[in-house]
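Visitor: 3D, please:
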Amino acid sequence: MPRSNPPDWVLARRRQIGDQIRAARLHANLTQEAVANAIPMERPNYNRIEQGHSAATLDTLLLIADVLGVPLSELVQ
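Guide: Below you'll find the model as predicted:
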């Protein structure tokens, strides 16, 4: 059975979370490459999370929050 696309509100929320991740990364003065290497993840995959084009797992969000030095709640509020 083919997988259906998530509703529009989920896609919008995913983009918002990506924006919050990007803001926290810039505040930490880190590049996408630095965060991706620390997770570890390929930079293009990390970029897709920041752009909201890819859904991050909870584990990945926890790793990103740790690298950025912020609580997970700050990224997903």
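Visitor: switch to C-alpha atoms for all contacts and neighbour counts from now on
Guide: Fine.
Visitor: All the helices of this protein, in order from the start?
Guide: Ranges of helices in the chain, per DSSP state H, are 8-27, 32-38, 43-51, 58-68, 72-76.
Visitor: possible to save the ones you listed as a markdown table with mean neighbour count?
Guide: Formatted as a markdown table, the helices of the chain follow (neighbours: other Cα atoms under 10 Å):
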| stretch | mean neighbour count |
| --- | --- |
| helix 8-27 | 17 |
| helix 32-38 | 16 |
| helix 43-51 | 18 |
| helix 58-68 | 17 |
| helix 72-76 | 15 |
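Visitor: how far does stretch 15-32 sit from the chain's center?
Guide: In terms of Cα atoms, centre = their mean, to the nearest Å, the centre of stretch 15-32 is set 8 Å apart from its chain centre.
Visitor: For the comparison step, fold the sequence that follows:
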Amino acid sequence: MPAPDQPQWILDARRAVGDRIRVRRVHQNMTQETLAFTAGVDRSTIQRMEGGAEMKLSHLLLVAHALRVHVTDLLHG
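Guide: Okay, the predicted model is just below:
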């Protein structure tokens, strides 16, 4: 659950990052389970990230590596 004091632009940015992860994952014909295994994280972590929840930088870096993209591609589109 998001912290009530989070500005809307932060919530929007997290959703956008999650959307970019999902689009790249689907484009590569990967399931959440496959991406999680490749990245070395739990599937629930991928699910939360794609849903726009707060995410650890280390998880974002692992997912970017598994998707074979630079982390800035996920952050800036």
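Visitor: Got a TM-score for the two of them?
Guide: The TM-score (TM-score structural alignment, normalised by the length of the first structure) is 0.84; 74 aligned residues with a Cα RMSD of 1.5 Å.
Visitor: For the most centrally placed residue in the first structure, list the residues it contacts.
Guide: Taking Cα atoms, centre = their mean, the centroid of the first structure lies closest to I49, which sits 4.2 Å from it. By Cα atoms under 8 Å, 6 or more residues apart in numbering, the residues touching I49 of the first structure are G18, A55, A56.
Visitor: same question, G40 of the second structure
Guide: Neighbour list for G40 of the second structure: L62 [criterion: Cα under 8 Å, 6+ apart].
Visitor: again, only this time at 7 Å
Guide: Residues near G40 of the second structure by Cα atoms under 7 Å, 6 or more residues apart in numbering: none.
Visitor: Also V71 of the second structure?
Guide: Residues counted as contacts of V71 of the second structure (Cα under 7 Å, 6+ apart) are L61, A64.
Visitor: With G51 of the second structure as the reference, measure out to it.
Guide: Distance, V71 of the second structure to G51 of the second structure, by Cα to Cα, to the nearest Å: 18 Å.
Visitor: just P4 of the second structure next, same as before
Guide: From P4 of the second structure across to G51 of the second structure, the span is 17 Å (Cα to Cα).
Visitor: wait, E50 of the first structure sits on G18?
Guide: Yes. Using Cα atoms under 7 Å, E50 of the first structure is in contact with G18, at 3.9 Å.
Visitor: which residues are common contacts for these two?
Guide: By Cα under 7 Å, 6+ apart, no residue touches both E50 of the first structure and G18.
Visitor: burial count for S4 of the first structure?
Guide: By other Cα atoms under 10 Å, 6 other residues sit near S4 of the first structure.
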